[in-house]
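Novice: Sequence plus the predicted model coming up.
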Amino acid sequence: MTSNHGTNGAERDGTHIASPLSDENIEKQPLDVRLETPSRTESDDSPGERDDKAGITVFTLGTEERKGDAMSFAPPPYVIPDGGYGWVIVYAVFMITFICVGLPSAWGVYQRQFYYEQYFPGATNFQLAFIGSVGAGCQMLFGSAGGRVSDKIGPRNTALLGTVFMTTGLVLASFATQVWHLYLTYGIITGIGAGFAWVPSAAVTPSWFLKRRGTAVGIAAAGGGFGGMALGPMGQALLDHLGWQWALRVTGFVTFAVLASSALLLRLPPGAVVRPRGPFLDWKMFSSGTFLRLLAMGFLIAWPYFLPFHFISEYAFDQGYSKEIGAMLTALMNATAGVGRILTGLLSDKVGHLNMVMVSFAVPAFSILVLWTLTGTSLPMMIVFSVAFGAFSGGFIVLLPVSAAFAFGTQGLGTTLGMLQLGWVSGFMAGSPTAGAIIDAYTTTDNDGNILRVNFIPAMMFGGAMYVGGLFFATWERVVASKGKVWIKV
């Protein structure tokens, strides 16, 4: 069978690669090989042959037909297990994602408590939302560096380095006396740690799977949803019983235990030796239309992604419900996000990853623009919105590693994902604060400064519009990949 992905120079003899390359061959042939010639084929989802008896995927090198505008790459010179220890990797990445993505999703509990209890007198919604956003932005910014570092020293060492930063940031945040202290500790230091721990680990899973790549990545990414579900109520309980300072310290201790134990399990498949070549940024990637469209999707989804997670609790409280109800809605949204990411991965293997990318933009856009605006004071409608948005909100997070692996290969995937996630930085840093500023602008107060009414609808419109923009680029990429065909798996 001829591979539908790129070939490697003169090696066009159709020889099966059924074992890892020797060290001598690795020295002669870098693993991260990208050709300058644009390429896309019709069956990117099936780049190798499946040996059902052995339970592995074997690649065949051969000539290819060059089409479209995705970068061509060499098939990985190692056996893809499609299981085995790969499921241990899925567990490890699930737990790392549980902390690194779940913790920012649960920031809304702390934000509401800080705002209404005025632990930091005079702090506005904009200022408090910016703390969580600085953390999320630093996670993406330093995740790019973490991906490159991982390609040099390995994902295990990089994730352990991130563990130290993240734990230190949370513990130091508990000693904050001013809002800017939280920017530095909870925002920057914790964000750096999350970037070094999460992005490199997320790049490991696709290298262990091919046929079940979407399923494996979906299960691993579900950790973020379940993490937000668990860490939100845990944070509220700690705030109620221990106060905000010890709540942060206990969270820091839990973070260290989970991340350190999971990072020690990380490793690449046998034969997948990390030997990165080239500069920190691979500028040739910017000549790929697929890369630019994935970059644009990430940029647009980053602005509204945390908005419902950060504000649904405050919205419920403003409508007269208790803080426990607000925490429940945040937990429900995160729980359905966890389940939704697993289903997104499963469905992407069945119907195609680009088809599911479109769904992952369309449903959240509808949820924000229609369901949330119709919610009013209705708790059942808040629940419907939380389930609908949560189930599909993390779809693109699941599908970005899958799409990048199919388009550009698994070798050097940490660097590739890091470059793509640079597009998330501005949105993750400014998205929720921008929404907070919009909410503050439409909040009415009396002459004494007491809040009379908070209007969330303009901020909802802002978030929904960003998802619609992402849907445009997702549709564009699918049209290019499918050559305009509608009812096909792509």
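Specialist: Perfect, thanks for sending it. None of these values were measured; they are calculated from a predicted model.

Novice: C-alpha only now, for contacts and for neighbours.
Specialist: OK.

Novice: The residue nearest the centre of the chain and Gly223: what is the separation?
Specialist: When CA atoms, centre = their mean is applied to the chain, the residue found nearest the centroid is Ile397 (3.8 Å). Per CA to CA, to the nearest Å, Ile397 is found 11 Å from Gly223.

Novice: Equivalent analysis for Arg453, please.
Specialist: For Arg453 relative to Gly223 (CA to CA), the value is 36 Å.

Novice: more neighbours, the two?
Specialist: The neighbour comparison of Arg453 against Gly223 (other CA atoms under 10 Å) goes to Gly223, with 31 against 13.

Novice: Please identify the helix or strand for the more buried one.
Specialist: helix 213-263 (DSSP states H and E).

Novice: Could you tell me which residues make contact with Trp267?
Specialist: Actually, residue 267 is Arg rather than Trp. 89, 154-156, 204 (CA atoms under 8 Å, 6 or more residues apart in numbering).

Novice: Tell me which two in the residues you listed are the farthest apart.
Specialist: Ile89 and Gly154 (13.9 Å; CA to CA).

Novice: Among these two, which residue is more densely surrounded?
Specialist: Ile89 (26 against 22).

Novice: Got another one to weigh against that:
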Amino acid sequence: MAEMALPATALLAPVDSKTNTTPAPETERVIESFEVSGPHANVAEQEDIPPDGGYGWVCTACVLLVNASTWGVNSAYGVFLAYFLSHSTFSGASRLEYALIGGLSISQSLFISPLIGLCNEKLGTRISLLIGAMLVSVSLLASSFTTRIWQLFLSQGVCFGYGLGFLYIPASTVLPQWFDKKRSLSMGIASSGAGFGGLVYNLVAGAAIQGLGWRWTYRILAISTAVVNVTCALLLKDRNKMVKPKKQGFNVREFGHISVVLVILWGIFTELGYIVLLYSLPDYAISIGLSANQGAVVGAVLNVGLGVGRPIIGLLSDRFGRIDTATGMSPPATALCGIFVLSLWVPAHSYAVLLLFALAIGSVTGIFWGTVAPVTAEVVGLQRLPATFGMLVLPLVIPTVFAEPIALGLAASYGYLTAKIFVGCMFLAGAASTFALRSWKLVEGEGWRSPVTAGD
């Protein structure tokens, strides 16, 4: 490692006047870690210290609103899905085709992550975000004019997914640059936007479909998302000049790190459960005799849990350790998702029990998207975060596409009980993956420390 260029007077080790000795090597490292002023200072060697606040809270609010107007709007497709299934809106369309659209939008946002990383590197964060804002609004507007199911595939599925990716991925890699000790809390607050946005958009979509029709509902969503996403894209700022992330948006070598592979497995298993919950609860409510409005309320309550639970999980992650919390060894997280599904959703055959389950599962589900950026930053560091983050979400394309079709297929052939058990087991497998990640880091001997001790 190259030594820092220091003034000539700084090259002489200070001598203790009482003991006539030079400082210990540890003391020398502390002295060298301070910022050196003057023409000889090597600024490139100085480690960036996130401000842990300031304009970072403005960025947190922006990412919260972006999540609300992307993930929140996407979750409202569950309301459209229930309506399309009950009214056979598109002639000749099957349940499988309807189910594929919701997962397709998420999978496409992940599929183009290498392209997003390249655009983010060449064009900058703001331009990438503006591209995403345009694609999301255009996709929703185009959906309002569709007359064939394949057209809805292209608009609601592909185009919306591209817009979601261009907004979510750059925004998620910016926010960790502003925080250190409060990193998980800020990400938890920002990711709660998906829950609160889902609450608002589920209720709005449910009411608008009944009063204005599904076409005008899409147009209302197109206008609202354009206003919110463009505003946030203009306000959100990165700290790339200080952090100096590696200029490589596509690096297949990331797949060679066991820690990255374990994070990917965590994402695959949890997405197979999360996508099903996100889209199936309104349809499940109708299948047990509840009304479409009650189904929309169930979906909204799930999003209330998301909005409330994610900031709490972020706070606990900063306090007890990000990997520990994600594992479920400390406060509730991935493991509790499986427990809630098997203990509450399996016997849920009434409106009251289903609402209780939706609130409980919402408080802990979707933890992957709420904590993956801070966890990945802990695993690989801030400089590798953009490249690694873009690569680790790429393998999630397959589970996000097929999760809902698998669940609807199981429900159609064997009843919803098998789908419930499938979802519960996937969350438990996800918890096992994060437990393996924590164990690997400990065995690897990289000095994994809880923030409690790290801050002492």
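Specialist: Arrived safely, thanks for sending. Treat the numbers as computed from the prediction; the structure is a model and nothing was measured.

Novice: Any idea what the TM-score comes out to?
Specialist: Here the TM-score for the pair of chains, by TM-score structural alignment, normalised by the length of the second structure, is 0.86; 420 aligned residues with a CA RMSD of 2.6 Å.

Novice: still on that earlier bit, and the residue nearest to the centre of the first structure? What does it align with in the second structure?
Specialist: Using TM-score structural alignment, the equivalent of Ile397 of the first structure in the second structure is Trp369.

Novice: and the gap between that match and Gly314 of the second structure?
Specialist: Distance from Trp369 of the second structure to Gly314 of the second structure, by CA to CA: 11 Å.

Novice: Then Pro451 of the second structure?
Specialist: In terms of CA to CA, Pro451 of the second structure sits 13 Å off from Gly314 of the second structure.

Novice: Those two - which one has more neighbours?
Specialist: Gly314 (29 against 17).

Novice: Give me the aligned partner of that one over in the first structure.
Specialist: In the first structure, Gly314 of the second structure lands on Gly345 (TM-score structural alignment).

Novice: Ends of stretch 404-423 of the second structure, what's the gap?
Specialist: 10 Å.

Novice: Now do the strands in the first structure.
Specialist: 16-17, 34-38, 49-51, 56-60, 71-73, 444-445, 451-453 (DSSP state E).

Novice: Go through those strands and pick out the most buried.
Specialist: strand 71-73 (a mean of 26; mean count of other CA atoms under 10 Å).

Novice: Looking for the alignment partner of Asp148 of the second structure in the first structure.
Specialist: Slight slip there: residue 148 of the second structure is Arg, not Asp. In the first structure, Arg148 of the second structure lands on Gln178 (TM-score structural alignment).

Novice: Could you give the number of residues near its match?
Specialist: Neighbour tally, Gln178 of the first structure, other CA under 10 Å: 12.

Novice: Please name the nearest non-neighbouring residue to it.
Specialist: Phe120 (6.5 Å; CA to CA, 6 or more residues apart in numbering).

Novice: That neighbour corresponds to which position in the second structure?
Specialist: Using TM-score structural alignment, Phe120 of the first structure sits opposite Phe90 in the second structure.

Novice: how about the helices in the stretch 51-200 of the second structure?
Specialist: 55-68, 71-75, 77-87, 95-111, 113-123, 125-143, 149-152, 160-174, 183-212 (DSSP state H, counting those that start in this stretch).

Novice: could the ones you listed go into CSV alongside distance to Tyr284 of the second structure?
Specialist: Shown next, in CSV, are these (distance: least, CA to CA, whole Å):
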stretch, distance to Tyr284 of the second structure
helix 55-68, 24
helix 71-75, 15
helix 77-87, 9
helix 95-111, 13
helix 113-123, 32
helix 125-143, 25
helix 149-152, 22
helix 160-174, 25
helix 183-212, 16
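
Novice: right, so the ones you listed: which one is the most enclosed?
Specialist: Ranked by mean neighbours (mean count of other CA under 10 Å), the helices of the stretch 51-200 of the second structure are led by helix 160-174, with a mean of 27.

Novice: which residues of the stretch 251-400 of the first structure fall in helices?
Specialist: So, for the stretch 251-400 of the first structure - with DSSP H, counting those that start in this stretch - the helices run 289-305, 307-318, 323-351, 353-366, 379-393, 395-408.

Novice: Looking at these, which is nearest to Trp107 of the first structure?
Specialist: Across these, closest to Trp107 of the first structure is helix 307-318 (CA to CA), at 6.4 Å.

Novice: Off-centre distance for stretch 11-25 of the first structure?
Specialist: 33 Å (CA atoms, centre = their mean, to the nearest Å).

Novice: same question, stretch 109-116 of the first structure
Specialist: On CA atoms, centre = their mean, the centre of stretch 109-116 of the first structure falls 25 Å from that of its chain.

Novice: how close does it sit to the second structure?
Specialist: Average distance, stretch 109-116 of the first structure versus aligned residues of the second structure after superposition (mean CA distance after the TM-score superposition for the first structure): 0.3 Å.

Novice: And the residue nearest to the centre of the first structure, how close does it get to Leu61 of the first structure?
Specialist: Taking CA to CA, one finds Ile397 of the first structure at 31 Å from Leu61 of the first structure.

Novice: which residues sit in contact with the aligned partner of Ala205 of the second structure in the first structure?
Specialist: Using TM-score structural alignment, the equivalent of Ala205 of the second structure in the first structure is Gly235. Shown in contact with Gly235 of the first structure (CA under 8 Å, 6+ apart): 106, 109-110, 247, 251.

Novice: Perfect, that will be all.
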